[in-house]
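S.K.: Quick one, what's the 3D model for this:
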Amino acid sequence: MDISWKESYSVGITKIDEQHKKLFELLNELKDAQENEKDYGFISKTISELFDYSVYHFKIEEDLLKEINYPHLNEHIEEHEYFRRQVSELQKMSNERKLILNVKLVIFLKEWIFTHILASDKDFGRFLKTIEK
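M.R.: Model prediction:
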């Protein structure tokens, strides 16, 4: 079953929402790789894409949060750093062919992204709306 985007996940910033949708696509690719026992090359490529795209996305998000003087910027950056470290470790394990892509791993990535979007990112979306008024 794919991880589907719902409008209720929107933070109200089109650019950020589109990037979140891309993260969902990458998660679905990993989930598919796990379910269909894809080869290491595919898994490694997808984890690298997830890492690279998250770095790109987090930079855009963090720049926006700095621009609007978001009061929880440091905590938000720490959450991003945690995710980057986790995915970087997965990338390293995958490159060394030591990674077992299992259900728990896919669930961890999915839950982190969902929790981050639905809590932290939606919070800055609400903050942005209050300062735009």
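S.K.: From here on, just use CA atoms for contacts and neighbour counts.
M.R.: OK.
S.K.: Helices of this protein, start to end?
M.R.: With DSSP state H, the ranges of helices along the chain come out as 14-35, 40-67, 73-95, 103-115, 122-132.
S.K.: From Ser54, how far out is the residue nearest the centre of the chain?
M.R.: By C-alpha atoms, centre = their mean, the mean C-alpha position of the chain lies nearest to Ile113, the distance being 4.7 Å. Plainly put, Ile113 is 10 Å away from Ser54 if you go by C-alpha to C-alpha, to the nearest Å.
S.K.: Second chain to compare with the first, below:
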Amino acid sequence: MIKWREEYSTGVQSIDEQHKKLIEIADRAFKLLKDDFCVDKYDKIVSILEELKDYTVYHFQSEEEYMMSIRYKKLFSHKALHEKFIEKINEVDFNKIDEDQNEYILGILEFIVTWIENHILGNDKLIGKD
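M.R.: Here you go, the predicted structure:
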């Protein structure tokens, strides 16, 4: 579904490595979606979402610290985008996961992949140029 592409590179190694990890988490969610042998995916979905939340908080904090260290001019607007993403992930309704697990995973994946691509290409790449 989503794989690391060189165009995602910001030129900041630590940020790029963290982006690779986010993409790897999204890829695991995609593989779970495609796993026809796993009938009840609830626990795995919850586990992936919890990992995504935890890692995203770590990544955003790390990225924001880097932006502060280089006196990045768009830090506050960038931070607002991060907070919006965290809000969206925190709104996940675990009760709805059980209603249609594949549909729920697909919805989460579409959101994550779109956000990662748009955010990295539209916002994060600017960090390496500052």
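S.K.: returning to that earlier point: contacting residues around the counterpart of the residue nearest to the centre of the first structure in the second structure?
M.R.: Applying TM-score structural alignment, one finds that Ile113 of the first structure aligns to Ile116 in the second structure. Counting by C-alpha atoms under 8 Å, 6 or more residues apart in numbering, Ile116 of the second structure touches Ile23.
S.K.: Same question for the one 5 residues further on.
M.R.: For Leu121 of the second structure, the contacting residues are 7-8, taking C-alpha under 8 Å, 6+ apart as the criterion.
S.K.: try 6 Å
M.R.: Counting by C-alpha atoms under 6 Å, 6 or more residues apart in numbering, Leu121 of the second structure makes contact with nothing.
S.K.: That one and Gly128 of the second structure: what is the separation?
M.R.: Applying C-alpha to C-alpha, the value for Leu121 of the second structure to Gly128 of the second structure is 11 Å.
S.K.: And for Lys38 of the first structure, nearest residue in space, chain neighbours not counted?
M.R.: Take Lys38 of the first structure and drop its neighbours on the chain: the residue closest to it by C-alpha to C-alpha, 6 or more residues apart in numbering is Asp32, 8.0 Å away.
S.K.: Please apply the same query to Phe124 of the first structure.
M.R.: Closest residue to Phe124 of the first structure apart from its sequence neighbours, by C-alpha to C-alpha, 6+ apart: Tyr70 at 7.1 Å.
S.K.: Please tell me how far the corresponding residue of the second structure for that neighbour sits from Lys21 of the second structure.
M.R.: Using TM-score structural alignment, the partner of Tyr70 of the first structure in the second structure is Tyr72. For Tyr72 of the second structure, the distance to Lys21 of the second structure equals 23 Å [C-alpha to C-alpha].
S.K.: Equivalent analysis for Phe85 of the second structure, please.
M.R.: 17 Å.
S.K.: what does stretch 43-56 of the second structure correspond to over in the first structure?
M.R.: Using TM-score structural alignment, stretch 43-56 of the second structure lines up with residues 41-54 of the first structure.
S.K.: in the superposed pair, what's the mean gap between that stretch and the second structure?
M.R.: Following the fit onto the second structure, the mean deviation recorded for stretch 41-54 of the first structure is 0.3 Å by mean C-alpha distance after the TM-score superposition for the first structure.
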